[in-house]
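**Student:** Structure for the following, please:
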Amino acid sequence: MTRYLYSLLLLLFILPAKAQQQTPDQYLGYPLGSKFTYHHQIIDYIKLLAAQNPDRVKIIQYGSTNEGRPLLTAFISSAENMSNLETIRTNHLKSIRMMDGKPEGKVIPITWLSYNVHGNEAVSANSSMKVVYELLNKQNTVTQEILKNTVVIIDPCQNPDGYERYTQWYNRYQNAVPDVTPFALEHDEPWPGGRFNHYLFDLNRDWAWQTQKETKARIELYNQWMPHLHADFHEMGSNRSYYFPPAAKPFHKDITSWQREFNELVGENCRRYFDKNNWAYFTRYNYDLFYPSYGDTWPSFNGAIGITYEQAGGGAAGLAIERKSEKDTLTLVSRIDHHFATSLATLEAVASRKDKIVSEFVKFHEDATTNPAGPFKSYVIKTKGNEERVRSFTEWLKKQGFQYGQAGKAITTKGTELSSSTDQSVKIENNDLVISAYQPKSNLLRVLFETKPVLEDSVTYDLTSWGISYLFGLKTYGLKEKLVPATYQATPVDNKVPASSPYAYLARWSDVEDVVFLSELLKRNFLVRSSNVPFEMNNVKYDAGTLVITKKSNNQPDFDQQIAALANKHHVQLTLATTGFVTEGADFGSEFVPVITSPKVVTVAGPGVSATSFGSVWHYFEQQIQYPMTLVDPGKLSALPWSEVDVLILPAGRYSNILTDKVLEQIQDWVKKGGKLISMEGANNALLNKPGFGIAKKMTDKGKEPDVFKKYGEQEREETSDSSPGSTFSVTFDRTHPISFGLKQEYYTLVRDAYDIELLKDGWNVGYLNEKGYMAGFVGERMTGKLKNTLIFGAQPVGKGQIIYMFDDPLFRGMLYDGKILFANALFR
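**Tutor:** Next up is the predicted model:
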């Protein structure tokens, strides 16, 4: 009886809670904005609202993070729309030709609001709770009218790992009463900060390249819904105000007039809210629509209205921070209010122009499919000799949602070789990859393939060059004629186990999967050699860098079965050698065919080190080549057991307080005994002009008089003269050096700094920029001279070891395919 009464009382207690929708304050037990809410609480609250409103909300978990946190979206609309949600989706995709058939009814707008792509811009995720609540609040006539006319997709936190890293730190160190003093501990976020994901990648710059787990999952869902508008919510420095559209110049030339017009309309709606409340804001400054890998531009090139919002605050703001310049205190509560207002303003704008936004979206994709803009109607990628690279490239095409195929027949025509922008005769072979511009995503395709994007203003926010032919290192042609591709069939790799063991297995070295193959062989204790010179065998030529896996010293009973299985797993085509004798080059027992050892690799990670540079290295080892790497605190280098280390990697950073004279002496002694130091970008600054290190700055500007008549009002534009926000250069290589093995064609790099480094006098100038290196993108006038005859990659022998200088990061954002091979050469060769 007691148990029955207890159950009845519990039921009576729960029923009112279910009947009445809980506000964020009621659910959390504290006022929203009075503290940072943990990620799991935000997710649980949205799930609770979904349970209380099953007819108006659908929760979809579209993935999980590297640390196991859920990536979740809430689909919200009227009960009528939600009952037909799948029909709304398929009608929409049919209307834009991304699904076969014709729409069976009216298409309504789909609006996607994304919060917290940068983890320490933590107001966003907290704001999402208020947005979801008010969308479901039946007393709110504004939001209920919105839901009748649109489907709203809410992603409350795009970067849960970064958000939780920030939130847990802040909640641990905040005072009982928030300390508004700017230099207080609670405003001094420790390394690496919460901005980035687990692998310290900036997810807001990964939309086009999809290197990260979160991005891949998100865009897979995005392509299933293709929203008409995508808004991305951010924070910026705490001493600023609030940014909303119109966006700043430069606009990419392919942003349509309608997208620009709607940008203005959203801005008008936002101004109405902000003017009414006397809130400060700015427009048309700083945040442009050019680089195609943001949360506003990538959706824009997919036809959506892409919008960025920026609230003053960020990781330094905490719950409250004093702003002497503004004579106020910026609070989390006020930041939530601002993001909530622009969220509603955005949704109101969509609802107010619901028919126009749909018709323009349909027109965008219809024109793309039937009459694509731009000079090229087809793209051809040469496949022969690049089969694995092309296979990797087609995986990227799939993730973007592009349609592709193969030529299906051999023809000769005219085309433009994209990397050099030269018109050539093109011999197209049966298996060459063909991508037609006549497809719904033609505009995105054109933008990502362009090698010389038109820049209307030099003051820009990020990279100004990104051509796919540069990034993937594939010979790519743009054709003015329409080619209809045949069904694509990947070239299969099927290594059979031979009846008897050969003398050796040969594996060419030119693709990232070759690196993964080598990595796994070394982890399994196979002995692998590398031919450091080209050779010929049985009238077949092999490039330097070819892997040689001899039967000798590999005495496992299932040796042949393992080698064949691993090669098939990694798409590596093996060649069987029956002898160690070659007709040209060096025999396999020669000193020019040395053993590749399995190095113990150590990388520094901590204060002073660039989080993103380290993150690129970390992700490369763990997720791309799957090779073990040990992380150490940079402050503990002096206590490192040097005899146990083979390779030390210094990612970019500021090392002036890390590489003390004592540590530099230890490193030099270790290198002399056979160690290998890989020093990247800014880490080299601590080695410049130091005894034993062969790098030095050029004296380019010696004797140059400063411009004393420069104008104050043009200071931002003046600064661009000394900048290259991300331009493409071709690096000149010593092709006989092992660092360049496997780089078949030109090596293109993204220049983001003025290197201005003397060529090595004692060592090997493996890669450098010459006067003809520039390919595309913006380079400031005063920057140009600093990028001529400057060292990019150098190798300095020291005793039994060597120092490898990388003034440019080959692993930058995981974008450069050849950069991954180059780094493997530096590591293993």
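**Student:** hey, let's count contacts and neighbours off CA atoms from now on
**Tutor:** OK.
**Student:** Quick check: closest non-adjacent residue to the spatially most central residue of the chain.
**Tutor:** Residue closest to the average C-alpha location in the chain (CA atoms, centre = their mean): D206, at 2.8 Å. Excluding its sequence neighbours, the residue lying closest to D206 (CA to CA, 6 or more residues apart in numbering) is S293, at 5.8 Å.
**Student:** How many residues are close by the one you found?
**Tutor:** Counted with other CA atoms under 10 Å, residues neighbouring S293 total 22.
**Student:** same check, this time on S469
**Tutor:** As a burial measure, S469 scores 21 neighbours (other CA under 10 Å).
**Student:** ok so, going back, report the contact partners of the residue nearest to the centre of the chain.
**Tutor:** Neighbour list for D206: 212, 215, 293-294, 813 [criterion: CA atoms under 8 Å, 6 or more residues apart in numbering].
**Student:** Same check on P628?
**Tutor:** Per CA under 8 Å, 6+ apart, neighbours of P628: 601, 621-622.
**Student:** can you redo the residues you listed as JSON lines with neighbour count and secondary structure?
**Tutor:** Formatted as JSON lines, the contacts of P628 follow (neighbours: other CA atoms under 10 Å; DSSP: H, G, I helix; E, B strand; the rest coil):
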{"residue": "V601", "neighbour count": "19", "secondary structure": "strand"}
{"residue": "F621", "neighbour count": "18", "secondary structure": "helix"}
{"residue": "E622", "neighbour count": "13", "secondary structure": "helix"}
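**Student:** Which helix or which strand is home to E310?
**Tutor:** strand 305-312 (DSSP states H and E).
**Student:** What helices and strands are in contact with that strand?
**Tutor:** strand 229-236, strand 242-243, helix 257-276, helix 297-301, helix 332-352 (3 or more CA pairs under 8 Å, 6 or more residues apart in numbering; DSSP states H and E).
**Student:** Now do the same contact list for the residue nearest to D206.
**Tutor:** 204-209.
**Student:** Could you tell me how many residues sit around T413?
**Tutor:** 12.
**Student:** Which elements pack onto the helix or strand containing it?
**Tutor:** Under the criterion of DSSP H and E, T413 resides in strand 411-417. Packing contacts for strand 411-417, counted by 3+ CA pairs under 8 Å, 6+ apart, involve strand 422-428, strand 476-479.
**Student:** thinking again about what came up before, let me know the angle separating the strand holding E310 from helix 257-276.
**Tutor:** Orientation check (axes from the mean of the first three to the mean of the last three CA atoms, to 10 degrees): strand 305-312 against helix 257-276 gives 30 degrees.
**Student:** Would you do the same for the sequence below? I want to compare the two.
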Amino acid sequence: MRYIKAFTLLLSILSFGQETVSLDYYLPQGITYDQSIPTPKSVIGHEVGEWHITHDKLVQYMYALAKVSDRISIENRGSTFEGRPLLLLTITSPDNHTNIAQIQKDHIAATNGELTNFEDRPSVVYQGFSIHGNEPSGANAGLAVAYYLAAAEGPEIEELLNNMVILFDPCYNPDGLQRFAYWANTNRSMNLNPDPNDREYSEVWPGGRTNHYWFDMNRDWLPVQLPESRARIKSFHSWLPNILTDHHEMGTNSTFFFQPGIPSRTHPLTPKMNQELTKAIGQYHVKALDKIGSLYYSEESFDDFYYGKGSTFPDINGSIGILFEQGSSRGHIQESINGLLTFPFTIRNQFTTALSTLEAGLRLKSDLLEYQFNFYENARSEANKAGNKALIFGDEKDAAKTYHLAEILNRHQIKIHELKQETTINGKTYKPNYSYVVPKNQKNTRLINAMFEKRTTFQDSLFYDISAWTFPLAFNLDYSETTTSVAGSEIKELSRKTSSVSSKSNYAYLMEWHEYYSPKAVYAILKKGLRAKVSMKQFKSGELTFDYGTIMIPVQNQKLNSNDIFTELNSIAEETGVKFNPVGTGYNEGIDLGSNNFRPLELPKIALLVGNGITSYDAGEIWHLLDTRYDIPVTKLDVKNFNRADLDRYNTIIMVNNYSALSKNQSKKLKEWVENGGSLIAYRNALRWLKSNEFFKPEFKSSSLTAKNISFEERGNFRGAQVIGGAIFEAEMDRSHPVNFGYKNNKIAMFRNTTLFMKADKNSYNNPIRYSTNPLLSGYISKPNLDSIANSVPLKIAGLGRGTVIGFTDNTNFRAFWYGTNKLLMNAIFFREEF
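**Tutor:** Next comes the predicted model:
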């Protein structure tokens, strides 16, 4: 009898799961709705939650609402890599809309200390959904939220809209959402199947979480390297909302999370009142979720440390960031330890907390406005105390890399100044056009501190994300504290330095390798069929000294004549900013231009391994780097097609972090390719795979850690404290080695998020990059791991037959903003034959 009852209960649950819910399932009860406002179904053709919304239909519905509702205006702020619009709806009362420019002006004026009225001004709430495309309940809930805000009638909605401006971002990640919706919908059965083994719940690589280039966009709020991020950061700074929400999903067996996160993992620069207001807002979620009977938790996981996340970035900008995490159905209905989890149920929780956020924004309006005012008032006080203090950063040989850091600061409305004249500070030379000055006495001084600080002590040893992101270190730039006495005029519009060839040569042109876009320039030269060589030594030509890695383009015996070469190099110089020096003689102080110490370069032909078993983030970073910055084609070679691929088409294959992505036969094929002259560049855990398959033999340091006086309850924290979630370390460089060509300093900052430690070779010349004895620059690392990394090496190079294996333990291309180590990869590609 007990089994019959249980089976009957299961059938009833399954029956409910098969039913198509109506819009009423989500909407608050006892409210009337304007019949002239279209429901989602009337526009997209199905009920919310019946199918996964595709981005094109989401856009269609948002425009439909804006067309008929005087509460909504809509703007397209740009497009994704795949050309999808980045929409923002402004939702408020019709009266506020007629005065929206003044409301915005007053709101910003208050952050400048020009207004102190906290009663008569609207609060501003930025609501955003599904920055991870395969966490779709947020964007799908956005359909119902937008309908409610447009159609609900009565004094409650009028009070809300009269006292609030809602910046409504229906989907942070259009490309990812579209990719996942396609997967979920094409694998949906008419008879919904909750079996977690069904194909519907196991999307193919790389999944819909990321954007077009496989970036986790919820890590890009601070670096702002992606078009989606640039649009929303511009909107954020133009309004400075009081609350910003970020609707996510987590594992299927989870319930619902809202912030605050774990208190000890809040960044020290975040004011205490921020977390108190976060907790006060949370009480509105408690009340709303209790009302519909949903389980939830808070303050037990996640954190507010890395300012590059959507829920944390607002905290250093006078706003309150709120993270929501909903247990995911990953499709339409799935079994979980909490019963059958339906897609509509996940949507309803997101919808409910979206509305409870608005309720909090209304009821706590004065507190939120006053907090924001005080945040900037206190920041101004800190800035005033800084007086004429300033930061200077630059690279006297690389204008482009320096420009790109200035570009990030500019996107965050941080004021930057020209350098008045060449100056030397702490032994480093800063030149105009190659350096910028950042006065500390300005509005966003706290954000400046967050971006430039080096931190090595922490209240907690566990981090949800990285523990360090010091921007000048990420860009491998010289930087120092100085005063505004070295500053020239404030830069109103940034422009990247261009270049040209000063005169035509009938002999040769020389180009140093220091500029960030040097690889782009040389690839363009080689692609034109021109010959180019790289210098293995330093030399002096006339009055100019040229460094290791200088590129020489001879004029004679080329496919183009001297006039065409001059024209071509001029065009490349203008596009890339590199400088070509025309010379009329090959006779130099040091090596001459005809020396065998100038080695010929070969056009790179690159394949990047992708597919199951490969870390898509790492692969996407390299794809993005080569494709969008250097204009270098790269073949994304899926491991499932590896057996039938003709590897002779490539001279370089890149293998990023993976877990045994290749079979035994595929490994054999790859090894034969290397032995026949190919260059294999590998990253992170791929080095273990290469060692086990006898491609090369790095020696790894083994660490033995014993838990003493650690309770069962504490075991997770004990293990977690040994993770290097992301920190920055100093390494020493042998600049004469080709892997280090283009670097002017003898030290470099390396980003690391692995515990893979390689022993140095007994021969020093085989250790072109080596961690220093005290390598920690910024971030958290446990004492045992710090001992292990000291004097270890992040790079191992070994011959295999006629080919080369190049192994990096660290990611040189992290999140598209680690410009400072990109050239290590490019050197491995262009100078591989000299290793």
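**Student:** What would you report as the TM-score here?
**Tutor:** Superposed pair, TM-score by TM-score structural alignment, normalised by the length of structure 1: 0.90. Supporting alignment: 790 aligned residues with a CA RMSD of 2.7 Å.
**Student:** Kindly reformat the helices and strands packed on strand 305-312 of structure 1 as TSV and extend each row with distance to L483 of structure 1 and mean neighbour count.
**Tutor:** Below are those laid out as TSV (distance: least, CA to CA, whole Å; neighbours: other CA atoms under 10 Å):
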stretch	distance to L483 of structure 1	mean neighbour count
strand 229-236	32	24
strand 242-243	44	24
helix 257-276	29	17
helix 297-301	23	25
helix 332-352	38	21
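**Student:** and which of the contacts of D206 of structure 1 is nearest K761 of structure 1?
**Tutor:** Nearest to K761 of structure 1 out of the contacts of D206 of structure 1 is R813 (CA to CA; 31.5 Å).
**Student:** any idea where the strands of the stretch 101-250 of structure 1 begin and end?
**Tutor:** Secondary structure of the stretch 101-250 of structure 1 (DSSP state E, counting those that start in this stretch): strands located at 110-115, 151-155, 229-236, 242-243, 248-251.
**Student:** next one: the stretch 551-700 of structure 1
**Tutor:** 574-577, 595-596, 601-604, 630-632, 647-650, 676-680.
**Student:** what's the matching range in structure 2 for the second one?
**Tutor:** Strand 595-596 of structure 1 lines up with residues 600-601 of structure 2 when matched by TM-score structural alignment.
**Student:** outside of the matching stretch, which residues touch it?
**Tutor:** Against stretch 600-601 of structure 2 from outside (CA under 8 Å, 6+ apart): 531-534, 830-831.
**Student:** So which of these sit within strands?
**Tutor:** 533-534 (DSSP state E).
**Student:** ok, of the contacts of stretch 600-601 of structure 2, which one's closest to A152 of structure 2?
**Tutor:** For these, the nearest to A152 of structure 2 is F830 (61.7 Å; CA to CA).
**Student:** which residue in structure 1 lines up with the closest one?
**Tutor:** Aligning on TM-score structural alignment places F830 of structure 2 opposite F828 in structure 1.
**Student:** What is the neighbour count of the residue nearest to that match when sequence neighbours are not counted?
**Tutor:** Once flanking residues are discounted, F828 of structure 1 sits nearest to I596: 6.4 Å by CA to CA, 6+ apart. Applying other CA under 10 Å, we find 17 residues neighbouring I596 of structure 1.
**Student:** Tabulate the strands of the stretch 101-250 of structure 1 (a markdown table), appending distance to G653 of structure 1.
**Tutor:** Shown next, in a markdown table, are the strands of the stretch 101-250 of structure 1 (distance: least, CA to CA, whole Å):
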| stretch | distance to G653 of structure 1 |
| --- | --- |
| strand 110-115 | 29 |
| strand 151-155 | 33 |
| strand 229-236 | 22 |
| strand 242-243 | 30 |
| strand 248-251 | 30 |
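**Student:** now for those, which one comes closest to D560 of structure 1?
**Tutor:** strand 151-155 (49.5 Å).
**Student:** could you check the angle helix 332-352 makes with that closest one?
**Tutor:** 150 degrees.
**Student:** to the chain's geometric centre, what's the distance from strand 151-155 of structure 1?
**Tutor:** Distance of strand 151-155 of structure 1 from the chain centroid (CA atoms, centre = their mean, to the nearest Å) equals 23 Å.
**Student:** Just give me the mean distance for it relative to structure 2.
**Tutor:** For strand 151-155 of structure 1, the mean deviation from structure 2 after alignment is 0.7 Å (mean CA distance after the TM-score superposition for structure 1).
**Student:** quick one, helices of the stretch 151-300 of structure 2?
**Tutor:** 155-162, 174-186, 227-239, 272-292 (DSSP state H, counting those that start in this stretch).
**Student:** Structure 1: which residue goes with K291 of structure 2?
**Tutor:** That one, K291 of structure 2, aligns with K276 by TM-score structural alignment.
**Student:** Would you quantify the distance from its match to P246 of structure 1?
**Tutor:** Using CA to CA, to the nearest Å, one gets 19 Å for the distance from K276 of structure 1 to P246 of structure 1.
**Student:** same question, I305 of structure 1
**Tutor:** 12 Å.
**Student:** tell me the contacts of A487 of structure 2?
**Tutor:** A487 of structure 2 neighbours (CA under 8 Å, 6+ apart): 417-420, 437.
**Student:** mind listing which of those are in strands?
**Tutor:** Reading strands off the contacts of A487 of structure 2 with DSSP E, I get 417-419, 437.
**Student:** so what corresponds to N171 of structure 1 in structure 2?
**Tutor:** Under TM-score structural alignment, N171 of structure 1 pairs with N185 in structure 2.
**Student:** Which position in structure 1 pairs with F471 of structure 2?
**Tutor:** So F471 of structure 2 corresponds to I468, using TM-score structural alignment.
**Student:** pretty sure that match contacts R446?
**Tutor:** No. Here I468 of structure 1 does not reach R446: they are 10.1 Å apart, not a contact under CA atoms under 8 Å.
**Student:** separation between the nearest residue to S425 of structure 1 once chain neighbours are set aside and V380 of structure 1?
**Tutor:** In space, and not counting its chain neighbours, S425 of structure 1 is closest to K414: 4.5 Å by CA to CA, 6+ apart. Using CA to CA, K414 of structure 1 is found at 11 Å from V380 of structure 1.
**Student:** the more surrounded of those two?
**Tutor:** V380 (26 against 16).
**Student:** The more buried one maps to what in structure 2?
**Tutor:** Checking TM-score structural alignment: V380 of structure 1 goes with I392.
**Student:** do the same with V459 of structure 1
**Tutor:** Going residue by residue (TM-score structural alignment), V459 of structure 1 aligns to L462.
**Student:** Now render the helices and strands packed on strand 305-312 of structure 1 as TSV, adding distance to L760 of structure 1.
**Tutor:** Formatted as TSV, those follow (distance: least, CA to CA, whole Å):
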stretch	distance to L760 of structure 1
strand 229-236	41
strand 242-243	47
helix 257-276	50
helix 297-301	41
helix 332-352	52
